[in-house]
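K.L.:
the following comprises the amino acid sequence and a computationally predicted model.
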Amino acid sequence: MKHPDDSGIAHGGPARPEATIPALPPAVCFAGLELPAGVLRTLSRLGVREPFPIQAATLPDALKGRDVLGRGRTGSGKTLAFGLPLLTRTAGRRAEPKQPFALILVPTRELAQQVTEALAPYAEALQLRMATVVGGMSIGRQVAALRQGAEVVVATPGRLHDLIERNACRLGRVRITVMDEADQMCDLGFLPQVVDVLDQVHPDGQRMLFSATLDREVDQLVRRYLHDPVVHSVDPSAGTVTTMEHHVLVVHGPDRYAVITEIAARDGRVLLFLDTKHSVDQLTRHLRASGVHAGALHSGKSQPQRTRTLAQFKNGEITALVATNVAARGLHVEGLDLVVNVDPPTDPKDYVHRAGRTARAGESGSVVTLVPAGQRRETSRMMAGAGIEPTVTKVRSGEAELSRITGAKAPSGTPLDGGPAVPRPKNSNAPFRGLGTSKDPSRGAGGKSRKAGEARKLAEARKAALVRRNG
């Protein structure tokens, strides 16, 4: 297995074009950089004292206008690494309607909003106008914002393409272009739209490409659009983060939802990942019926719903966020110390990005992956591909070891949305019946199957109906 620090295509290592000009020395502090006084005051006011490694490495080159190819673990501070140079080099200019000077491309709505929120104080200090262009929101309002004039546009490729087609945005004056999480944009099928956008921006402009993983999937973007880029790779693998613990919990199949419910009922927030929108909604309903303050996040939700759910999770109104991979990138929640893979990812990159929601900016956290005994081999291969050596533990619901690792505890059982409470087994180690079912007290570890129990209940109901009909 390759070491994460190798050129490392196996771990999503960056393509490494040969640069003819050596990289500048890393920055020691923000004050030593060519940053405007307003930016320095804003950094101080927001408590940003020293640059993170990815910022220290890339800021000197980016401020000089060089193309940058940067990789930093998610949560490592990439937004300011590209945002501060972009804003600084755009300051003092006033955009015409529909014609921005700088563009930040991101793969998801959530990341677009987060980037905008992170850069807004610095843009305000420099009197720069920002516009966020994403799907799921009013296109009319976005057209109006561009018509009024915006120096900086943060956009998802699909919605930006729509606005260009409507002649609501023209990119010929864009001199600085950032592609954040470029590998995910390629994975999501945005590559043709990204190429179309990059063909329209000013050909002599600055391009910066940032991601937690950079592999062959973005090579064509690097080779075609980045000119003599300086390459910086910082925190290359989730497996190298010393403040992050990785656990594989081997769970007995029928006990799976009981384990999940107890983890979700812990004190403190938890982010739970599942593969499908249906399973996210199903688990969320179950958790809320069990008394857990849970919310669902996936692409089937409207943007206002997604925004509201994220806000509730960040302020603690929701303690368990149940999500698909839409939450695997760009989501930053202060103090989130537990991520749970209810459905283990099959791609090592997905594991890296899910794990990156915790242990951010030097904080500590744990990543727990629930695995049925029969899937251990596949999960082990995936985690080896991510450079992870997890601690493997067999657990059952109600056991102290589960609580020690995750903080799991019994839920209140009081439904949050009305309806009957979800019954809890008297024996904490008894198998969980699954969603929408109740415990059959006649069935123990060696009892009848679930289908047999349901058949017996149906037969009893028919018999009772026959007795009533015959008087």
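P.N.:
Structure received.
K.L.:
every contact and neighbour count from this point should use C-alpha atoms.
P.N.:
OK.
K.L.:
touching, Ala373 and His252? I think so.
P.N.:
Yes. Ala373 is within contact range of His252, at 7.1 Å (criterion: C-alpha atoms under 8 Å).
K.L.:
and those two? Which one has more around it.
P.N.:
His252 (20 against 13; other C-alpha atoms under 10 Å).
K.L.:
look up how far Val395 lies from that one.
P.N.:
Per C-alpha to C-alpha, to the nearest Å, His252 is found 8 Å from Val395.
K.L.:
and for Pro36?
P.N.:
Relative to Val395, and taking C-alpha to C-alpha, Pro36 is found at 55 Å.
K.L.:
who's more crowded, those two?
P.N.:
Shown here are Pro36 and Val395; by other C-alpha under 10 Å, Val395 has more neighbours (21 against 17).
K.L.:
can you map out the helices along the stretch 1-150 of the chain?
P.N.:
37-45, 53-63, 78-90, 109-125, 139-148 (DSSP state H, counting those that start in this stretch).
K.L.:
stretch 9-26: end-to-end distance?
P.N.:
For stretch 9-26, the first and last residues are 25 Å from each other (C-alpha to C-alpha).
K.L.:
sorry, back to before: in TSV: the helices of the stretch 1-150 of the chain, plus distance to Leu198 and mean neighbour count.
P.N.:
Shown next, in TSV, are the helices of the stretch 1-150 of the chain (distance: least, C-alpha to C-alpha, whole Å; neighbours: other C-alpha atoms under 10 Å):
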stretch	distance to Leu198	mean neighbour count
helix 37-45	28	15
helix 53-63	18	24
helix 78-90	16	23
helix 109-125	18	19
helix 139-148	19	16
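K.L.:
comparison target below:
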Amino acid sequence: MNAKPPAPGLSRAGKTQRATALRGELSTPQAVIPGLPPAESFDSLGLPPELMNTLIGLGVKEPFPIQAATLPNALAGRDVLGRARTGSGKTLAFGLALLARTAGLRAEPKRPLALVLVPTRELAQQVSEALAPYASALNVRLATVVGGLSINRQVALLRTGVDVLIATPGRLTDLVSRRDCLLNQVRISVLDEADQMCDLGFLPQVSEILDQVRPDGQRLLFSATLDRNVDQLVRTYLHDPVFASVDRVAATITTMEHHVLNIHAADKLATATEIAARDGRVLMFLDTKAGVDQFTRHLRASGVRAAALHSGKSQPQRTHTLAQFKEGETTVLVATNVAARGIHIDELDLVVNVDPPADAKDYLHRGGRTARAGESGSVVTLVTPNQRRDVNRMMSEAGIRPTVTQVRSGAEELTTITGAKRPPVAMKDSSGNAPFRGLGTRPGRPVKETRKAADARKTAEARAAARVRKGR
């Protein structure tokens, strides 16, 4: 196990306070334990002039709470453990410190000086885009390596020399195993969204990566929750970390509204379609890739500009889909949990759980796509009768008290809450039934065709085929 030389000791009270915090038992909404006091402004941090000018040019005037709480200690070279909800400004919280402490150094080919590990390709892209102007101002070479894109191009980029590398664990492990990337010169390591990396099964890869970086390097770990696996990373790889929390574990956001819409299973498709047809953008979550694709096709056929996003899409497809949604070319993004983190869309005021999430953590991260950086937004969850007990338990675990409303498609209450309206094209077949059957009474499952319906369909198909033959 890598370990850094011991830092000056704390008092017994300080050690007790930190131990309590690291167990995730801190109840105050904002705390820093113990370290330098939070920054009141960027001016007070002593950032390089290039970073200050870039912040001013981009209209960033005051630090968000997580930035104010962690930047002083991160800039001082301390290990930092930060807990904050998604969308709270964590990227600049670690990014400004990382860039400021890397500026003026030059990496050798294949040997980056700083590393940012993230769980998804989308988050890697978002971090890269957010840090690019600041890195450019400091002449720090930034690169991103993720799966789904040409590994040979990434190898060529590493050979030219990369100062700060943003990576997903899987692709970085591949590059390290091929010896196209060596980590022994990494002096600053960042784990962003550490809890999701653990949830996705990346803990062994993350541990293997951290075992290869400089043992005396700085570690910055940011996570929305501090569960058992994250705690393992903290205990193994962070030395005497400053703990900073700006949210309770199950914090709600004052600018976010939470609604549970109780619906009949047979009305789920129509209700979801009307919400999708609203004016303005909406992000809609379903459980499965097949469900996402089917519902997206249905919405397009109904005249709604919708696009699908899930792990079955190639990285260029995912990038293009996100760009279209951000630019307003599509108004509905239908996605699996791959979009629950690492996606920032300005002025996205509605997230809809067409299929309720499996647990409280997923709910909080899905909802975190709206009401970001002080904006307002709503999270709506469609719930059929057989899902109510599970959803009630999940909401309780998330610390959410939603507004519960019984609605049906076409109802005024639905329009009031979501802005729902009739889609441009009515999707009906000759029997008057909507042909799409992808939204079942259970999350992500299609409705099973009854034997009677199957017999009727086969009879109709046989008669149609007979008419075709007779016409010939």
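P.N.:
That came through fine. Here the structure is a predicted model, which means the values were calculated and not measured.
K.L.:
stretch 388-398 of structure 2 aligns to what range in structure 1?
P.N.:
Under TM-score structural alignment, the alignment places stretch 388-398 of structure 2 onto residues 376-386 of structure 1.
K.L.:
among the helices of the stretch 1-150 of structure 1, which is nearest Cys186 of structure 1?
P.N.:
Cys186 of structure 1 lies closest, by C-alpha to C-alpha, to one member of the helices of the stretch 1-150 of structure 1: helix 109-125, at 15.6 Å.
K.L.:
neighbouring contacts of the closest one?
P.N.:
38-39, 42, 79-80, 83-84, 87, 106, 129-130, 132-135, 154-156, 303, 307, 327, 329-332 (C-alpha atoms under 8 Å, 6 or more residues apart in numbering).
K.L.:
longest helix in structure 1, please.
P.N.:
Taking DSSP state H as the criterion, structure 1 has its longest helix at helix 450-469.
K.L.:
quick one on the thing from earlier: Throw the helices of the stretch 1-150 of structure 1 into a markdown table and include distance to Gly12 of structure 1, thanks.
P.N.:
Below are the helices of the stretch 1-150 of structure 1 laid out as a markdown table (distance: least, C-alpha to C-alpha, whole Å):
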| stretch | distance to Gly12 of structure 1 |
| --- | --- |
| helix 37-45 | 32 |
| helix 53-63 | 17 |
| helix 78-90 | 17 |
| helix 109-125 | 20 |
| helix 139-148 | 35 |
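K.L.:
spatially nearest residue to Ile263 of structure 1 (excluding sequence neighbours)?
P.N.:
Nearest residue to Ile263 of structure 1, sequence neighbours excluded (C-alpha to C-alpha, 6 or more residues apart in numbering): Ala408, at 4.1 Å.
K.L.:
quick one: map that neighbour onto structure 2.
P.N.:
Ala408 of structure 1 maps onto Ala420 in structure 2, by TM-score structural alignment.
K.L.:
would you map the helices across the stretch 351-471 of structure 1?
P.N.:
Using DSSP H, counting those that start in this stretch, helices in the stretch 351-471 of structure 1 cover 376-385, 400-406, 450-469.
K.L.:
so which of these is nearest Val197 of structure 1?
P.N.:
Between the helices of the stretch 351-471 of structure 1, helix 376-385 lies closest to Val197 of structure 1; by C-alpha to C-alpha that is 32.8 Å.
K.L.:
any chance you could list what contacts that closest one?
P.N.:
1, 10-11, 250, 344-348, 351, 371, 389-390.
K.L.:
can you map out the strands along the stretch 101-250 of structure 1?
P.N.:
Taking DSSP state E, counting those that start in this stretch as the criterion, the stretch 101-250 of structure 1 contains strands spanning 102-105, 130-133, 152-155, 176-180, 206-211, 230-234, 244-251.
K.L.:
can I get those in JSON lines including mean neighbour count and distance to Phe30 of structure 1?
P.N.:
Below are the strands of the stretch 101-250 of structure 1 laid out as JSON lines (neighbours: other C-alpha atoms under 10 Å; distance: least, C-alpha to C-alpha, whole Å):
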{"stretch": "strand 102-105", "mean neighbour count": "25", "distance to Phe30 of structure 1": "22"}
{"stretch": "strand 130-133", "mean neighbour count": "23", "distance to Phe30 of structure 1": "23"}
{"stretch": "strand 152-155", "mean neighbour count": "26", "distance to Phe30 of structure 1": "22"}
{"stretch": "strand 176-180", "mean neighbour count": "24", "distance to Phe30 of structure 1": "21"}
{"stretch": "strand 206-211", "mean neighbour count": "25", "distance to Phe30 of structure 1": "20"}
{"stretch": "strand 230-234", "mean neighbour count": "21", "distance to Phe30 of structure 1": "18"}
{"stretch": "strand 244-251", "mean neighbour count": "22", "distance to Phe30 of structure 1": "27"}
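K.L.:
need the ones you listed in JSON lines with distance to Ala359 of structure 1, can you?
P.N.:
Listed next are these as JSON lines, based on distance: least, C-alpha to C-alpha, whole Å:
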{"stretch": "strand 102-105", "distance to Ala359 of structure 1": "25"}
{"stretch": "strand 130-133", "distance to Ala359 of structure 1": "28"}
{"stretch": "strand 152-155", "distance to Ala359 of structure 1": "26"}
{"stretch": "strand 176-180", "distance to Ala359 of structure 1": "20"}
{"stretch": "strand 206-211", "distance to Ala359 of structure 1": "17"}
{"stretch": "strand 230-234", "distance to Ala359 of structure 1": "16"}
{"stretch": "strand 244-251", "distance to Ala359 of structure 1": "6"}
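K.L.:
nearest to Leu24 of structure 1, out of those?
P.N.:
Proximity to Leu24 of structure 1 (C-alpha to C-alpha) singles out strand 230-234 among those, at 9.1 Å.
K.L.:
the closest one maps to which residues in structure 2?
P.N.:
Strand 230-234 of structure 1 maps onto residues 242-246 of structure 2, going by TM-score structural alignment.
K.L.:
for stretch 176-187 of structure 1, same thing?
P.N.:
Aligning stretch 176-187 of structure 1 against structure 2 (TM-score structural alignment) gives residues 188-199.
K.L.:
from one end of that stretch to the other, what's the distance?
P.N.:
With C-alpha to C-alpha, one end of stretch 188-199 of structure 2 sits 24 Å from the other.
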